[in-house]
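Colleague: show me how the following folds:
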Amino acid sequence: MTAQTDTEGRLVHLLTLQGLPRAALDALLDRAQRFAEGADARASLAGTAVCTLFFEPSTRTRLSFQRAAQRLGADILGFDAATSSTTKGESARDTLKNIEAMGVRGFIVRHVGDGAVAELAAAAEAGTALVNAGDGRSAHPTQGLLDMLTLRQALGADFSGRRFLIVGDVKHSRVARSDLHALRTLGAGHIRVCGPASLLPEDGTLDGCEVTHDLDAAMEGVDAVMMLRLQRERMEEGLVASLEDYHRDYGLDTARLRRARPDAVVLHPGPMNRGVEITDAVADGPQSLILRQVANGVAVRMAVLEALLAGR
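Modeller: Next comes the predicted model:
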């Protein structure tokens, strides 16, 4: 694994939340909270070039990183794999090195391959910073951070007495892995995970979690429910019998939500499959923080870009 910090503990890349010290997480979340409250960004990245290097489709992540970079005064270069030289066989490494040669020192990278962003970070010049915007099933650290910021705003910073529930396709979810790393680091008191056996990993990802296949039971008394997108391509693999069966067993509706604490909150990283993993009444209801997650994404990504690039 490429080092994320230098010898003085300063963040040089953000590749994963796994192993990141609590002090580093808290510092990023505290700064993001100030940005969320309207703190002046002071154009701290004026003159700095940042490239959104996305080899996979994205809406929220790409646009919120672009918005974050704009608010910090950075120059933003967009990259579209579909119209780039990758269609002619150019490797991701060569793409990065060529853009780096243009004076770009910040790269926000999304890639289909597990570990691909860390490999690119290892190839980058000293002083170039990479942010993992989602790689394969491995990690999506800024999504994990914005989820934690949203939870802190709703529940307070002390997670030790809280119960958290993650529901759905954990096996294929980089978001779930980043959320689990962050929740453990921030001292979550109790983490439950619920989903069909075919969509839960067996690689140690769920160590220390209460694992169940009964969503009704899992909902009892939780403070926060974190729904995951059912990746419809898993239907073709036969991992789910049907969308209707999945919704019946693992969809969140208002009746199920009543089993949680009265003030429980609902999160979803998007894009949502309405009527599959979540109903309209819940997604648009008073306990939903889904749009706040999106808003917090800009603040979190500002904090990350500032920490990595300001003053370089």
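
Colleague: contacts, neighbours, all on C-alpha from now
Modeller: Fine.

Colleague: biggest helix in this structure, by residue count?
Modeller: When the chain is parsed with DSSP state H, its longest helix is helix 290-309.

Colleague: packing partners for that helix?
Modeller: Judged by 3 or more CA pairs under 8 Å, 6 or more residues apart in numbering; DSSP states H and E, the packing partners of helix 290-309 are helix 22-36, helix 60-71, helix 141-155, strand 265-267.

Colleague: for the shortest one, packing partners?
Modeller: This points to strand 265-267. strand 224-227, helix 290-309.

Colleague: flag every buried residue along the longest helix of the chain.
Modeller: For helix 290-309, burial by neighbour count (16 or more other CA atoms under 10 Å) applies to 290, 293-309.

Colleague: how about stretch 108-127?
Modeller: In stretch 108-127, the ones that count as buried by 16+ other CA under 10 Å are 108, 109, 110, 111, 112, 115, 116, 117, 118, 120, 121, 124.

Colleague: second input sequence below; structure requested for side-by-side comparison:
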Amino acid sequence: MLAQEQAAYTEQADFCVRRLLMVWTRRHILSLSDFSFVEYALVLQTAGSFQQVLARPNRKVPTLQGRIIVNLFFEPSTRTRSSFELAAKALSADVVNFSPSTSSLTKGETIFDTTRTYLAMGMDIVVVRHSLSGVPQSIAQDLEQLGSPVSVINAGDGQHEHPTQGLLDLFTLCALLDPHDPRPELLAGKKIAIVGDILHSRVARSNLWSLVTCGADVHLAGPPTLLPAEFAQFGVTLHHRLEPALAGADFVMTLRLQKERMGDYLLPSLREYHRLYGITREKLAHCRPEVRVLHPGPVNRGVELSSDLLDDPRLSLVSQQVASGVAVRMALLYLLGGGR
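Modeller: Model (predicted):
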């Protein structure tokens, strides 16, 4: 029975590959700023298929068997790194996890030297996370100058973007609205409030690109020090008070308040922030009755979200976001790996 299921999946996957390759031409995933509506639709459709695969007893498929995926994480990560590793292994790829503390970077090797070392070892896709903006783009440019066909995925760079987080958030929302056919047009006209440290958030930037492109009515809320006027250029509405942003919202996405920034005197205190912008059950009364709450994690409990709200499966989509991450990253590895 297992062999029959595997054969049926392979046949379906081959058909999908042939159809998707007619429109999927992207080599790298560095930003969502230039993603098209069609590309969003393809990612959601593909992730939906892999979500079904992950629900089976046998959660592995041979799609990328023999391919080498390198997780080049220069910045600490739990969710993103583990999600990419699980996604690659579910596709039967070989995975190499890079650790900067035990690498030759401590001996003076450059980031480009490190990438070229893995290139010589035969890597096919490299997933890059770095605390400085632009590093994944620089690695992609270096690989292209070398004539390499290796694809680069940005897993978060500085305050620039976190495109795979934006895509998994998009999938989480659309899969909730239609579990059988998640598609971007489901978000047209939906009011989505994004609350918190917008200024320093790469997650916010990626979500702004994707949600606006898909037709959502996006409202940003946060203190003036963390929500500068320049964000209006995304075509969204800015609020320095929470209530107008929440009024009639279908979804509320809270962002991590980066405690390491508190030395910049951007906020008087965490307690004051929670009082004004922390999401609680009482504040959700301003939203639509069926409102759901998201957070990319990690969560500062009692600061961005009250603990009881975070742990309530009737309201919180945080667990679904984590689960969606594996399916979406499988889809991206699949599209890039098959696109060549």
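
Colleague: for the helices and strands packed on helix 290-309 of the first structure, which one sits closest to residue 229 of the first structure?
Modeller: The minimum distance between residue 229 of the first structure and these falls on strand 265-267, with 11.1 Å, by CA to CA.

Colleague: and the closest one, how far from the second structure on average?
Modeller: With mean CA distance after the TM-score superposition for the first structure, strand 265-267 of the first structure departs from the second structure by a mean of 0.6 Å once superposed.

Colleague: so where in the second structure does that strand end up aligned?
Modeller: Counting by TM-score structural alignment, strand 265-267 of the first structure lines up with residues 292-294 of the second structure.

Colleague: stretch 17-25 of the first structure now?
Modeller: Across the second structure, the stretch matching stretch 17-25 of the first structure (TM-score structural alignment) is residues 32-40.

Colleague: end to end, how far does that stretch reach?
Modeller: With CA to CA, to the nearest Å as the measure, stretch 32-40 of the second structure spans 9 Å from end to end.

Colleague: and it, which residues are buried?
Modeller: Here stretch 32-40 of the second structure shows 32, 39, 40 as buried, counting by 16+ other CA under 10 Å.

Colleague: if we can go back for a sec, the buried residues of stretch 108-127 of the first structure in strands, which ones?
Modeller: Judged by DSSP state E, strands contain the following of these: 108, 109, 110, 111.

Colleague: number of residues surrounding the closest residue to residue 254 of the second structure other than its chain neighbours?
Modeller: Excluding the flanking residues, the one nearest residue 254 of the second structure by CA to CA, 6 or more residues apart in numbering is residue 195, at 4.8 Å. By other CA atoms under 10 Å, the residues close to residue 195 of the second structure number 29.

Colleague: equivalent analysis for the one 4 residues further on, please.
Modeller: Burial of residue 199 of the second structure is recorded as 17 neighbouring residues (other CA under 10 Å).

Colleague: now for it: what does it line up with in the first structure?
Modeller: By TM-score structural alignment, residue 199 of the second structure lines up with residue 171 in the first structure.

Colleague: and for residue 271 of the second structure?
Modeller: For residue 271 of the second structure, the aligned residue in the first structure is residue 244 (criterion: TM-score structural alignment).

Colleague: try residue 238 of the second structure
Modeller: Counting by TM-score structural alignment, residue 238 of the second structure corresponds to residue 211 in the first structure.
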